[in-house]
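Q: predicted coordinates and the sequence they were generated for:
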Amino acid sequence: MNRAGIIHTQQHHHLYLTSSHEAIIRIQVPKGEGVNVTVIHGDPYNWKDGSWQATHTEMKLLQTDDLYDYWSTSVSMPYSRMRYGFKIETTTEAFFYTERGFYTERPAEISAYFCLPYAHETEVFSPPTWVKNTVWYQIFPERFANGDASRNPDTTLPWGSESPTPDSFFGGDLEGVIQHLDYLQQLGITGIYFTPIFEAFSNHKYDTIDYLSVDPHFGDEDTLRTLIQESHKRGIRVMLDAVFNHSGYYFAPFQDVLQHGENSRYKDWFHPFELPLQPEGDRPNYETFAFVSSMPKLNTKHPEVRQYLLKVAKYWVEEFDIDGWRLDVANEVDHDFWRSFRNEVKNLKQDVYILGEIWHQSSPWLQGDQFDAVMNYPLTDAIQGYALHQQSSQDAQIALTKHVMSYPASVNAVQFNMLDSHDTARVLTTSNENKALVKLQYTLLFSFPGSPCIYYGDEIGMAGENDPGCRACMIWDETKQDKDMLAFLTQLIALRKRHSAFGTYDELSFLHSEDPAVLHYQTSTADETLYFVFNRSLETKSITLPKENQEQWIDLFSETTISPTFSLEQESFRVLQLKRTS
C-alpha cells in the first residue's frame, strides 16, 4: 500500500484527551486499501522481564472522504501517560507505524513510539457543557425592536420605512429586546448573541468609543442588567460581542494620537507607520481593520492596552453575569493576548463561552487555551454547496467529512453553526427565495454537531442581500410574517431538543448514494438512531431505507410510520427515527 498516505501528527484532530486518563487516537490511511488498524499502547514505565507491557486495541473506521479513511479509538491511561504506535494489516502484509517511521517487526524499544508524556487535567479541552444543547438567536440591536423611543438618535427613521443603508438609524434598543423575550422563548431559543452594544458612532457599533459603557441609543447599564436577568429567568443565555482587534475613530486614546501625534502618551496603543496620522485617502498611514481608517488596529502587545482590554473582558462578566463573549476579527489578534483573556474570564466564571470570529480552519485557536469555538462558516459553505450550488451528494459528504474530521469531537460539539449572519446575505436571499431549500438547509444545519443559530427574522421569512441589506428592521406585523416558516423552525428546534441523536450524537454514518442529488446519513446515540435523507433536486426520488428493521421507521415531523421504500418529493427531506423493539 501507499505508505506515504498514512498520516498521524499528534495534533489535536489526531490525538486529544477526554480526561486525564483517556485519549482519542486517530489515524488517516489511503482510502479503500482494505486494511485493519490496531493501536499498540501502554505506560512507558510498565516493563516485565525486559519487555514493555503494551495493550493492543482495535481501531474503528470512523469516516471516509475522497482520499482517506479515518480510523479512531479510545484508549485508557491509568497513570496519565502513554507511548503508542500502530499495526497496519492488509491482505498481503503487516507493518508497524511509529514516530520514527515504519517497521516490519514491532519495535522492542519504546523510544521509537509516539509519546504522550503526561495527560494533565488542565490540558483536557473543556468547553461549557451547556453550549452543545443551546439554540442561538443573533440580534443586531439597532434593527430588532424599538422599545424606548426616548433614546432614538436625532436621525431616526420610522421603523421599517426604508431599506437600510450603512448609516441609517431606526431606533432599535435593548428595551425592545426585553419586550420580545417571550417571543424568543416560545420559538425555543436558549441563547442570544448580540452584535456590539457598547458606545460607538455607527449603527453596527463595531467602531467602539467606550468599551465600558452601553451605547445610550440602546439603553444604559440598568437596562442591560434587566435584560440579562429576564433572559436568565427564561432559560436564555446572553453573549456579547467585543472588538479587541481595533477601536473606533472616536475612541479617546486614538483621538489623543490624532491631536498630539508624537507627543501622545497613547501613540504606542496603535500601529502608526509614521506620525502625524493621516486618516484620509484609500490607505491610511496606520494599521486598521482592512483599510477602514475609522477602525485603527489596537496594539495588544502593549501592557496598557492589554490591561484595559482585559479589564473590559472581566467587567461585563463580573458586573452583569454575561454567559459568553463573541470576539470580532479574532484571528488578527495575537495568541498570547487570547490566552490571557481566557484565563481572566474563566477565573471569574468557568462556564463562560468564548467564541472567535474566524472563517477558516481554526485549530491553532481551539487547543483549549484560547477559544471554546469559532463561527463555523466552513460548515455553512458545505451545506450551501450541496443545497444551492449543485454539488453532488458525494462531494458534499467529502466536504462535510473533511470538516468534521479536522477537529476533535469535543470541539465540533460546541461550534457556532449558522446559515447567515449580519456579515452575509440572508439564507432566503442566497436560496433565491426558495423556502423549501431554506427548510432543507436548516434541517441539515440542526442535524450536525454544534450549537445552531438563527439570524433574527429568518424565522419569519425575511430576505436581504449582503450588508446593509441583511440588516433590515425586524418585521413585527404578523400579517407580513411567514407563519409557515415560523412553525417549521419552532418544530425543528423542539425536535433537536427532544432527540439525543439530533445534533449531539455519538456516531455519524454517511450512506452511499447513487443519485448525486440525494444525501443521506444515520446518526446514533445509546438511546436512538435517526436517518436523515435530503433531495435537493427538482425531481421526486425513490428512497429505500437501510435494511435493518425497515418497517420500524417513524417520520419525526409527521409522526407517521414510513414504509421501507417511499417517494421523496423535490427539494424536500425526511428525518426518521428507528423504533426500537424490546
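A: Received, thanks. Nothing here was measured: the structure is a model prediction, and the numbers come from that model.
Q: CA atoms for contacts and neighbours, from now on please.
A: Noted.
Q: and the longest helix seen in the chain, what other elements does it pack with?
A: As assigned by DSSP state H, the longest helix anywhere in the chain is helix 303-320. Counting contacts by 3 or more CA pairs under 8 Å, 6 or more residues apart in numbering; DSSP states H and E, helix 303-320 is packed against strand 208-214, helix 221-233, helix 335-348.
Q: next up, a second structure to put side by side with the first:
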Amino acid sequence: MPAWIEHAVWWHVYPLGFVGAEPELAAGAPVIHRLPHLHAWLDYAVELGVSGLALGPIFAASTHGYDTIDHFQIDPRLGDDTDFNALVEAAQARGLRILLDGVFNHVGRDHPAFQDVLHRGPQAARAKWFRLSWPRGTAPGIEPDYACFEGHRQLITLNHDEPEVADHVASIMKHWLNRGIDGWRLDAAYAVPRRFWSGVIRRVRSVHPDAYIVGEVIHGDYAALVRDTGMDSVTQYELWKAIWSALNDCNLFEVAHALDRHNGFLDAFVPLTFVGNHDVTRIASRIVDERHLPHALAILLVCGGTPSIYAGDEQAFRGLKEDRIGGDDAIRPVFPETPAGLAPYGWPIYRLHQTLIALRRRHAWLHLARTRTLHLTNAQLVLSVGDETRRLLLSLNLAEEGVLLPAPGARSVEAGEAVVRQAGTPNAQVSLGSQGWAILKA
C-alpha cells in the first residue's frame, strides 16, 4: 500500500449529479464544460480537512456513468480533456489527490465493441470481448444473448478470460495514472475473476507502484480478495451496515462485533470506511434519531481504515435510495454553483466533520488503530482505540439519561461534550449527557 494513504481522507463526489448533467448522453451532443463547477468546491474540501477527491464515473457513458462507451474520453456532459487537466492541476495545487472510478466489469450497450457485434455478428473484431450465445442461423443484425451485470441488460459483462480485455483495462488504468490521478476505485470488483485483477494490477503497479487501488466489495471474504488480487483495499460494507443499524436499534453489541471483525481485516489490509456513498441512502436519512448522527461520524473517523465522506453528508443532506428507475436521483443531487449557496442548517454538521477530521489528521496512526471494548451495554459503549503506545477512548451513550462510564486512563476531552473524573488514573470515568458522546485522550 502506498505510504501516502496513511494520511488520506476522501471526499467522494458523483460528478454527473453534482454538476447537473443531463440524464442521458444524446447522440452528437456538444461538449458542455461542467467539470469547472468542481473548482469552486476545492477550497471547501480543503477546509473540510480531506486530502483527496474520489470521483464517480467521468468517462463517456450513455446514462448514469456505469454504462461506459469510451474509457479514454471524458463524458461530453462533463467536458473534455482540457477540463480534466485543469481539474487535476487545481486539485494538485491544493494538495488534493484524485481517485477515479473504473467500471471494468461491464460496458454499456452503446460501447463500439458491442455495437460492432450487433452489426457484424460473430465476425466482429471484438466479439470475443463478451460472453455471447448465438441462435442458430446467426447472421449480421441478429442479436445474441449475452452475460450482463446483475440482470441489467444495458450493462454488458466483459469476458475477463480474454487477454485483449486485460490489455484494454490495463491500458486504461495506466493512461489516466499517466495523466495525473493517484488511484482507482474498481467498480463491482467482486464480480470480476480474481486472477484477472491480479494480472492487471501487477502490470499497472510495474509502472505506477504508488497508485492506490480499492475494490468495491459488498460481502464475502474481504481479506482473501485483497490477498488474491493485489488490491490495496476494499469497501467496508459490514461496518457501514453495523453503524447505522446499531444506532437505530439501540444495540451497540452489533457495532462492537463488527469492530472486532474490523480488527481482523486490519491485520491483512486497511479497509475503505464510510457511512455514505453514491449507492446507499444518505446517512442523515438512514439514522432514525438525528441526535445519533454524531455518534456515527465519531465511529467512522476514530476507527482504523481510510475514511471516505460522501459529498453532501458533511452538510447532513438527506435522500432515500429507491429500487426503481431514477431511484438514485435523491442521493445524487445537483450542488450549488459555490458553497455559499448551501442551506444554513447544514453547517453545524460540516463543522463537526472538520473537528473529527482534524483530530484524525493529528493522530495519523488511527489509520491502523485497533479497537478494544472496555464497556458495553445496549445503549453504552466505551472503546479503546489505538495500539500499545498510543490510544484514544471513544465513549457513546444512546440513552435519554446521562451516564457515568469507566474510562481508564482518560485525561481530557478531545471532541464531543463530557466531563472526565479522576483524570489520568486507572479509575477515571467519563460523564456523558443524554445521547452524548466523546473522544477522550488517554
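A: That came through fine. What you see is a predicted model, and the numbers here were worked out from it, not measured in a lab.
Q: any idea what the TM-score is?
A: Here the superposed chains carry a TM-score of 0.87, computed using TM-score structural alignment, normalised by the length of the second structure; 418 aligned residues with a CA RMSD of 2.7 Å.
Q: what's the offset of the longest helix of the first structure from the middle of its chain?
A: Offset of helix 303-320 of the first structure from its chain centre (CA atoms, centre = their mean, to the nearest Å): 24 Å.
Q: ok, now stretch 71-79 of the second structure?
A: How far stretch 71-79 of the second structure lies from its chain's middle: 21 Å, per CA atoms, centre = their mean.
Q: mind listing what's buried along that stretch?
A: 71, 74-79 (16 or more other CA atoms under 10 Å).
Q: quick one: that stretch aligns where in the first structure?
A: Mapped onto the first structure using TM-score structural alignment, stretch 71-79 of the second structure spans residues 211-219.
Q: what's in contact with that stretch?
A: Residues from elsewhere that reach stretch 211-219 of the first structure (CA atoms under 8 Å, 6 or more residues apart in numbering): 141-142, 151-153, 171-175, 197-200, 220-221, 224, 312, 315.
Q: in helices only, show me these.
A: Mapping the contacts of stretch 211-219 of the first structure onto helices (DSSP H) picks out 174-175, 221, 224, 312, 315.
Q: element containing the aligned partner of residue 417 of the first structure in the second structure?
A: Alignment note (TM-score structural alignment): residue 417 of the first structure maps to residue 273 of the second structure. Assigned by DSSP states H and E, residue 273 of the second structure falls within strand 272-274.
Q: quick one: that strand to the first structure mean distance?
A: Once the two are superposed, strand 272-274 of the second structure sits an average of 0.6 Å from its aligned residues in the first structure (mean CA distance after the TM-score superposition for the first structure).
Q: which outside residues touch that strand?
A: Residues from elsewhere that reach strand 272-274 of the second structure (CA under 8 Å, 6+ apart): 214, 233-237, 239-240, 300, 305-310.
Q: how about 10 Å then?
A: With contact meaning CA atoms under 10 Å, 6 or more residues apart in numbering, strand 272-274 of the second structure is reached by 9-10, 12, 214-216, 232-241, 243, 283, 296-297, 299-301, 303-310.
Q: helices of the second structure, start to end?
A: In the second structure, the helices defined using DSSP H lie at 15-18, 42-48, 81-93, 112-120, 163-178, 194-205, 222-229, 237-249, 252-268, 283-286, 293-302, 347-362.
Q: so what secondary structure elements neighbour the third one?
A: Where contact means 3 or more CA pairs under 10 Å, 6 or more residues apart in numbering; DSSP states H and E, helix 81-93 of the second structure is packed against helix 42-48, strand 52-55, strand 68-74, strand 97-102.
Q: closest to residue 413 of the second structure out of the ones you listed?
A: Between residue 413 of the second structure and those, the tightest spacing by CA to CA is seen for helix 42-48, at 21.3 Å.
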